[in-house]
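Asks: kindly generate the corresponding structure for this input.
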Amino acid sequence: MSGHHHIHWPRVLGGAANAFAWPVEVGRATEPALRELLARFQARVSRFEPDSDTSRLNDAGGRPIDVGTELRETLAASRWAAELTGGIVDGLVATSLHRAGYAAGGHPPRIDVRTVARPADRLAQPAASTRPSLTVSGDIACVPAGERYDPGGVGKGLIADRALALLRDAGATSALVELSGDLVGFAEEHPWPVSVDPYDDGEPLAEIDLHEGAVATSAITRRAWIDGDGALQHHLRCPRSGEPVFGPWVAVTALAPTCLEAETRSKWAYLTADTAPLVHGGYTTGWDGGITAIGGIPA
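Replies: As a prediction, the model looks like this:
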């Protein structure tokens, strides 16, 4: 990434954003617009911003409200993810996250899952068909009373794709956007070196040469904690029960043409303990730290 123009933004949906663009003059010229895009999505979509459209939607008690373009796009992405996965990837899991303490103040101190015993398997089931769903009509959106919406990884993937499109349209010939470890990019010549590092400890388990497309990881290695009853908690939840999901892996990495799709497929595979969603390839990381390549890509 040396030689590329680097743009850093400290917070977008709970994590930092970084963008790299070549030629340098294109990155410099596009930086104000990119920063404005990231700031808009953070201010209007993050559930951790008290005045965001998402927070207003969640606090509306089931009443329809006007929402802006950024949240409408994010809600549409969430509905697309739910349709693709048969309801497994569901934006209304914020209801259970909120109850578990993963709210505006974050969550209790993170625990290293390598220090705890593997819990009994508990896989995801689609939300009950009788549960009211998100509705969007024009500028109006509604979350059912008693439920809460979380843009989550789907929102991050959408924002990363929007940011990359901005750089491509501005004339970049090589660009990469990274949000909280998930990446999307393209390169006309030298590919981007991407590390698969689900523990975020600087010791990657695999390396990928990214020419075009996205890499996203859904993992319990970065957002796990022990609750007041001594149980392991994390943010990847079953939409039917609201409980954290446990299976054979602590992380799933998916490759896909877009970051939105990579985010959706990695979460889908983790929640169902099934590699079938990894149609573009990927990796699974087991409780023992071992990594397995899916779809013929190198480990």
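
Asks: hey, let's count contacts and neighbours off CA atoms from now on
Replies: Will do.

Asks: longest helix of the chain?
Replies: helix 24-45 (DSSP state H).

Asks: how about it: buried residues?
Replies: 24, 26-27, 30-31, 34, 37-45 (16 or more other Cα atoms under 10 Å).

Asks: which strands or helices does it pack on?
Replies: strand 5-12, helix 53-58, helix 69-84, helix 152-169 (3 or more Cα pairs under 8 Å, 6 or more residues apart in numbering; DSSP states H and E).

Asks: 10 Å instead?
Replies: Packing partners of helix 24-45 (3 or more Cα pairs under 10 Å, 6 or more residues apart in numbering; DSSP states H and E): strand 5-12, strand 15-22, helix 53-58, helix 69-84, helix 152-169, strand 174-179.

Asks: and after the third one, which helix or strand comes next?
Replies: Yep, that's helix 53-58 we're talking about. For helix 53-58, the following helix or strand on the C-terminal side (DSSP states H and E) is strand 65-66.

Asks: packing partners of that next one?
Replies: helix 53-58, strand 135-137, strand 140-142.

Asks: most packed of the helices and strands packed on helix 24-45?
Replies: strand 174-179 (a mean of 26; mean count of other Cα atoms under 10 Å).

Asks: what angle do strand 5-12 and that one make with each other?
Replies: Angle between the axes of strand 174-179 and strand 5-12 is 20 degrees (criterion: axes from the mean of the first three to the mean of the last three Cα atoms, to 10 degrees).

Asks: could you also give me the structure for this next sequence, so I can compare it with the first?
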Amino acid sequence: MADAALVLTGSPSLAPLLARGALLSPFKRPAPDAEFPRTRLVLPGLRVDLARLAAYERVCGFPTGDDALPPTYPHVLGFPLAMRLMSGRDFPLPLLGLVHTSITITRHRTMPATGTYELTMYVEGLAPHRRGTQATVVTEVREGGDVVWDSRSTYLARHRTRRPAEAPREEVRKPLPAVAEWRLAEDVGRRYAAASGDRNPIHLHPLTARLFGFPRAIAHGMWTVARCLAAHGTPDSCHVRAQFRAPVLLPGTVTYTAEDGRFELRGRQDRIHLTGDVYST
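Replies: Below you'll find the model as predicted:
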């Protein structure tokens, strides 16, 4: 748990944070036993920009005009705080190349789009991973003093490890039935970036994506989760788990599969891009 709280007067500007993170990345030395920031960032009095919310709902497939936030939208609200934490000198993992590997979300009740919220974010800890070092970042959203939404995201910095662990054994499950085939346009990454603020160059254009080893731009992982949840539907009080397994190239075609609260996003040759589940709490 983080030690002290730093109360912010407004949401941080993303551009200088992304620039700082990029400049500091070559000097980071990731390791599971490295020191990490212990400060909790707190942003009170947070209001939702309804125009940006509507743009987010459109690109992700949620219905527009409802006075309720989609279950993934608080992650967007917390993104500037995450960037402030992870772009700092005291965060040991390099921002460039950092991979979002999983997210768990608990929504305790419906969150009105017109509400006023307090957002808290902190680094819970570091852990060894077979491909490097993984950080867990916690986000909490409060309304009237009560936690109404929280999440845990894991981010992986890939590097050589002294004792590479064996690949985890995965539970063999029967394939889920196909529900829909989605043809994804080349501009999905740019549209989601405009709505969410996440303008990582790997999502914006083939030329910038190639600088990081991708043949084309790739979809945001959080867009894939949001799109699946928009199709699946979520109870007012729910728990969501999702693992990002492989990037989705843009443009492209994927198959959404779902059954009994489980969902997956599959590509060519049945390649799994995303697995997840959602259930009522």
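
Asks: superposed, how do the two chains score by TM?
Replies: For this chain pair, the superposition-based TM-score is 0.32 by TM-score structural alignment, normalised by the length of the second structure; 149 aligned residues with a Cα RMSD of 6.4 Å.

Asks: returning to that earlier point: quick one, the longest helix of the first structure and strand 5-12 angle?
Replies: Going by the same axes, to 10 degrees, helix 24-45 of the first structure makes 10 degrees with strand 5-12.

Asks: next, the angle from helix 24-45 of the first structure to strand 15-22.
Replies: Using the same axes, to 10 degrees: helix 24-45 of the first structure against strand 15-22 is 160 degrees.

Asks: what sits against the nearest residue to residue 38 of the first structure once chain neighbours are set aside?
Replies: Excluding the flanking residues, the one nearest residue 38 of the first structure by Cα to Cα, 6 or more residues apart in numbering is residue 12, at 6.7 Å. Applying Cα atoms under 10 Å, 6 or more residues apart in numbering to residue 12 of the first structure gives the contacts 38-43, 45-46, 155-156, 159, 179-180.

Asks: for these, which one is nearest residue 71 of the first structure?
Replies: Lowest distance from residue 71 of the first structure to these (Cα to Cα) belongs to residue 45, with 5.5 Å.

Asks: re earlier: among the helices and strands packed on strand 65-66 of the first structure, which comes closest to residue 83 of the first structure?
Replies: Residue 83 of the first structure lies closest to strand 135-137 among these, at 13.8 Å (Cα to Cα).

Asks: helices or strands up against that closest one?
Replies: Here strand 135-137 of the first structure touches strand 65-66, helix 69-84, strand 140-142, going by 3+ Cα pairs under 10 Å, 6+ apart.

Asks: take the ones you listed and lay them out in JSON lines including distance to residue 267 of the first structure.
Replies: Putting these into JSON lines (distance: least, Cα to Cα, whole Å) gives the following:
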{"stretch": "strand 65-66", "distance to residue 267 of the first structure": "29"}
{"stretch": "helix 69-84", "distance to residue 267 of the first structure": "10"}
{"stretch": "strand 140-142", "distance to residue 267 of the first structure": "24"}
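
Asks: for the ones you listed, which one sits closest to residue 272 of the first structure?
Replies: Across these, residue 272 of the first structure has its closest neighbour in helix 69-84 (13.6 Å, Cα to Cα).

Asks: after that closest one, which helix or strand is next?
Replies: Using DSSP H and E, the first helix or strand after helix 69-84 of the first structure is helix 94-99.

Asks: in that following helix, what counts as buried?
Replies: 94, 95, 96, 97, 98.

Asks: ok, back up a step: residue 5 of the first structure: which of the helices and strands packed on strand 135-137 of the first structure is closest?
Replies: helix 69-84 (26.0 Å).

Asks: which other helices and strands contact the closest one?
Replies: helix 24-45, helix 53-58, strand 135-137, strand 140-142, helix 152-169, helix 259-272.

Asks: counting contacts, what elements does the last one pack onto?
Replies: It refers to helix 259-272 of the first structure. Checked by 3+ Cα pairs under 10 Å, 6+ apart, helix 259-272 of the first structure has helix 69-84, helix 152-169, strand 174-179, strand 182-187, strand 212-219, strand 249-256, strand 282-286 packed alongside it.

Asks: hey, where'd the helices end up in the stretch 51-200 of the second structure?
Replies: Taking DSSP state H, counting those that start in this stretch as the criterion, the stretch 51-200 of the second structure carries its helices at 73-86, 188-196.

Asks: next, format these as TSV and append distance to residue 121 of the second structure and mean neighbour count.
Replies: Output for these, formatted as TSV (distance: least, Cα to Cα, whole Å; neighbours: other Cα atoms under 10 Å):
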stretch	distance to residue 121 of the second structure	mean neighbour count
helix 73-86	7	21
helix 188-196	17	21
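
Asks: ok, which of these comes nearest residue 44 of the second structure?
Replies: Minimum separation from residue 44 of the second structure across these (Cα to Cα) falls at helix 73-86, 11.9 Å.

Asks: having no further points to raise, I will conclude here.
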